[in-house]
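# sharing a sequence plus its predicted fold:
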Amino acid sequence: MPFPLYLLALAVFAMGTSEFMLAGLLPDLAGDLGVPVGTAALLTPAFAVGMAVGAPLMAVLVRGRSGRAGLLTFVLAFAAAHVLGAVTSGFPVLLATRVVAALANAGFLALALTTAAGLVPADRKGRALAVLLSGTTVAMVAGVPGGALLGALFGWRAAFWAVALLCLPAAAGLLTSVPAGPARRDAPARPALRAELARSARPRLLLVMLLGALVNAATFAGLTFLAPVVTGPAGLGELWVPVALVLFGAGSFAGVTVAGRLSDRRPGLVVAYGGPLLLAGWPALALLAERPAALLVLVFAQGALSFALGSTLITRVLYEAAGAPTLAGSCATAALNAGAAGGPVVAAATLGADGTGLGPLWASALLVLAALVVAWPARGVLRGA
């Protein structure tokens, strides 16, 4: 894989750390800002909504411009939003910084997905996407638990400062190593924007985007409220929250790595086997939450299955949007984050009055079930037929 691809993954690591770290910071953040846990959890869907809406908008705004300049601008804007978030004392301001950071993340990821696909041959998009998304999964293995640990030791603001600092080496690497122009000299001429918009509205593409959104909604429904499950029904201390997040992240890394070798040629196989296992895993996690050993094993398994299935579906989005090079990455970003926005909202509605409970895990199961019901008549699309 080309070296610039790993620099893109480094920036995705910083952004993924920010997007997911709230799963381990919610109780501390809510207490410091004087809001309920359910209200503080709105920071996650607010970020995701900003990304889902911002991805196509940002993709159009940077259309035809230097990929390196656009990527660098988005990284620096993302860092600035976290500096402001780290020093604010009001929840509304923090919420606004999350939306700004989301817009910057959306623009970056939309460009990065398209850039990553252009750095490799056409039949290796799945592997390139696996490398790019490894930034997200490594964030869950190291960055998110590290953020949770910083929050437990020094307060949630320390995690925001850490994310801002992480952006600096990523920006330096992008400036020196990512091509300023098109990633491939033999790339075909870019189609007209109207043609790309028409391509992006194809039913096959919209169907795969819906599936990716449902699976990601299930992932975020359970992940956002994992900390209260660890410290509540499981009866473990706060320092076990980073451990659970490490296990989920390690599983996600394993899932993306394995799926990256299958998603180009055998996507239907990943969905056919991974989908039912993922569906069974969320109820099992809810039923066995009071048994810490079983909970931790299942957290790893659900991370692996969630990201194997999710990354495979997003790879299919890139294939279906192949005729829309400007909007392909934004379609994938929108699908991911529509789910990330909706999942926590659905899960929050299942919480008890004290902000705890196992409802989010059952909500995840229902969302996966919905995805499988939709996927069954669309088997040909998932096979690339």
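All right, it came through fine.
# every contact and neighbour count from this point should use C-alpha atoms.
Will do.
# can you give me the helices for the stretch 101-250 of the chain?
For the stretch 101-250 of the chain, the helices defined by DSSP state H, counting those that start in this stretch cover 125-138, 144-154, 156-177, 193-200, 203-224, 226-231, 240-260.
# and the comparison structure, right after this:
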Amino acid sequence: MPLALYALAIGGFGIGLTEFGILGLLPEVATDFGVSETTAGYLISGYALSVALGAVLLTAALLRFDQKKALLGLMILFIAGNLVSALATDYSMMLVGRILAALCHGAFFGIGTVVATGLVTAERKAAAIATMFAGLTIANVAGVPLGTLLGQAAGWRSTFWAITIIGIVSFISIIILVPNTSNSGEKPAPGVLRREIAAFKNPQVWYSIVLTILGFGGMFGAFTYIAFTLTDVSGFVTGAVPWLLIVFGAGMVIGNIISGKLTDRFPARTLLIAFIGLTIVLALFAAFAQNPIITIAALFLMGGFGFGTVPPLQMRIMSHAAAAPTLASGANVAAFNIGNAVGAWLGGLTIGAGLGYTSPLWVGAAMTLGALVVLLIAGRLRGGEFTRARAAELSAAAV
């Protein structure tokens, strides 16, 4: 794989740390700023909302710029956001820092996906996407636990200083390794945004967005409350939860890698298998969560099948918006975060209704089953083909 992909992966690693690293530090942040844990939680939900907005608005605003310069600009925003968080003197300043960092999240992955696929041949595009997103998965496996440990040992600000440094490393790596690219030649061509928006006239682009919301949202909704499931249902002690989350993260990494390779050969089949597998795993997990052995296996497989949907979902929307894939790619990243919010909200409703801590798993299974149904319907409609040849069209159209 080209070294430029690893520069993008470093950025993804930093972004993953920014998004999830604060989860284990919320009590310290809440205490330091004198706010409730509920109020501190807005640092997470506010981030997610800003990701969705930035994925569409910033991507649209940057369409007329050279993609490398756009990525560098986004990394400057990322560095600034984390620097503000590290220096925050009150909660409001911290929230501003989180929003600044979040705005670059979706646009970075949206534009980065297009850059990544342009660096390789047609038969390796999904693998290139998986390589870029590997930084995000590694952040969940190793980065988040290490960030939490660093924050607990040296103060929560130290984690954001570390992320700021990672952002600087990513910025330098992009300068050195990512080739100059342009959406429209030497000068920005008029109508770039119009052409990108026109891609949304294709119903299959909207089907792809729905698939992402339902499929990835089902997995994340179940994951949001997983700590309660592990301790109150499966019987694990609280101290075992971080190690169990590493099992989940390991599944994410492996699932992402395998899916990237398979998507390049069997794009439609890979997405179908990922949805079927995720639905079955979530349902079995919900039914047998009292069994610790099954729980551990289900965690690994949930991460594997869940993140195994990412390469084919990104490839699907880009193939159906082949002539103008950048904004569609960004919209799909926004859809990932919308799905996260919807899944978490529905899971919270079922817990609040007294259905127990396995209910988010059942909600997740229902959502991914819904995604499977939508996939089958979309595939039968005109223009719904998602084959290797169809995905290869992206190569000719995006060059």
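Nice, I can see it. For clarity, every value in this text was computed on a predicted model and none was experimentally measured.
# which parts of stretch 258-266 of structure 1 are buried?
If you call a residue buried by 16 or more other C-alpha atoms under 10 Å, then stretch 258-266 of structure 1 has these buried ones: 258, 259, 260, 261, 262, 263, 264.
# give me the spatial nearest neighbour of the fifth one, chain neighbours excluded.
Think residue 262 of structure 1. In this structure, residue 262 of structure 1 finds its nearest non-sequential neighbour in residue 270, 7.3 Å apart by C-alpha to C-alpha, 6 or more residues apart in numbering.
# so what touches the helix or strand encompassing that neighbour?
Here residue 270 of structure 1, judged by DSSP states H and E, is contained in helix 267-287. Helix 267-287 of structure 1 is contacted by residues 259, 262-263, 294-295, 298-299, 301-302, 305-306, 308-309, 312-313, 316, 358, 361-362, 364-365, 368-369, 372, 379, 382-384 when judged by C-alpha atoms under 8 Å, 6 or more residues apart in numbering.
# got it, and stretch 69-79 of structure 1?
11, 15, 62, 100-102, 104-105, 107-108, 111-112, 163-165, 167-168, 170-171, 174-175, 180.
# buried subset of these, written for ChimeraX?
For the buried members of the contacts of stretch 69-79 of structure 1, the matching ChimeraX selection, counting by 16+ other C-alpha under 10 Å, is:
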select :11,15,62,100,101,102,104,105,107,108,111,112,163,164,167,168,170,171,174
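# with structure 1 superposed, average distance for the helix or strand containing residue 14 of structure 2?
Using DSSP H and E, residue 14 of structure 2 falls within helix 3-20. After superposition onto structure 1, the mean distance of helix 3-20 of structure 2 to its aligned counterpart is 1.2 Å, using mean C-alpha distance after the TM-score superposition for structure 1.
# circling back to that earlier point, angle of the helix holding residue 270 of structure 1 against helix 125-138?
20 degrees (axes from the mean of the first three to the mean of the last three C-alpha atoms, to 10 degrees).
# now do helix 267-287 of structure 1: distance to the chain's middle.
Centroid separation for helix 267-287 of structure 1 versus its chain: 19 Å, with C-alpha atoms, centre = their mean, to the nearest Å.
# any buried residues in that helix, and which?
For helix 267-287 of structure 1, by 16+ other C-alpha under 10 Å, it's 267-268, 270-272, 274-275, 278-279, 281-286.
# that one vs structure 2, average offset?
Looks like 2.4 Å for helix 267-287 of structure 1 (mean C-alpha distance after the TM-score superposition for structure 1).
# and the next helix or strand past that helix?
Moving toward the C-terminus from helix 267-287 of structure 1, the next element (DSSP H and E) is helix 292-320.
# post-alignment, the next helix or strand after that following helix versus structure 2, mean distance?
Once helix 292-320 of structure 1 ends, the next helix or strand along the chain (criterion: DSSP H and E) is helix 328-348. Its aligned residues in structure 2 lie a mean 2.4 Å from helix 328-348 of structure 1 after superposition (mean C-alpha distance after the TM-score superposition for structure 1).
# same for helix 328-348 of structure 1, what does it pack against?
helix 43-61, helix 91-118, helix 203-224, helix 292-320, helix 359-375 (3 or more C-alpha pairs under 8 Å, 6 or more residues apart in numbering; DSSP states H and E).
# who wins for proximity to residue 85 of structure 1 among these?
With C-alpha to C-alpha as the criterion, residue 85 of structure 1 lies closest to helix 91-118 of those, at 5.2 Å.
# on contacts alone, who are the packing partners of that closest one?
Checking 3+ C-alpha pairs under 8 Å, 6+ apart, helix 91-118 of structure 1 ends up next to helix 3-33, helix 43-61, helix 67-87, helix 125-138, helix 328-348.
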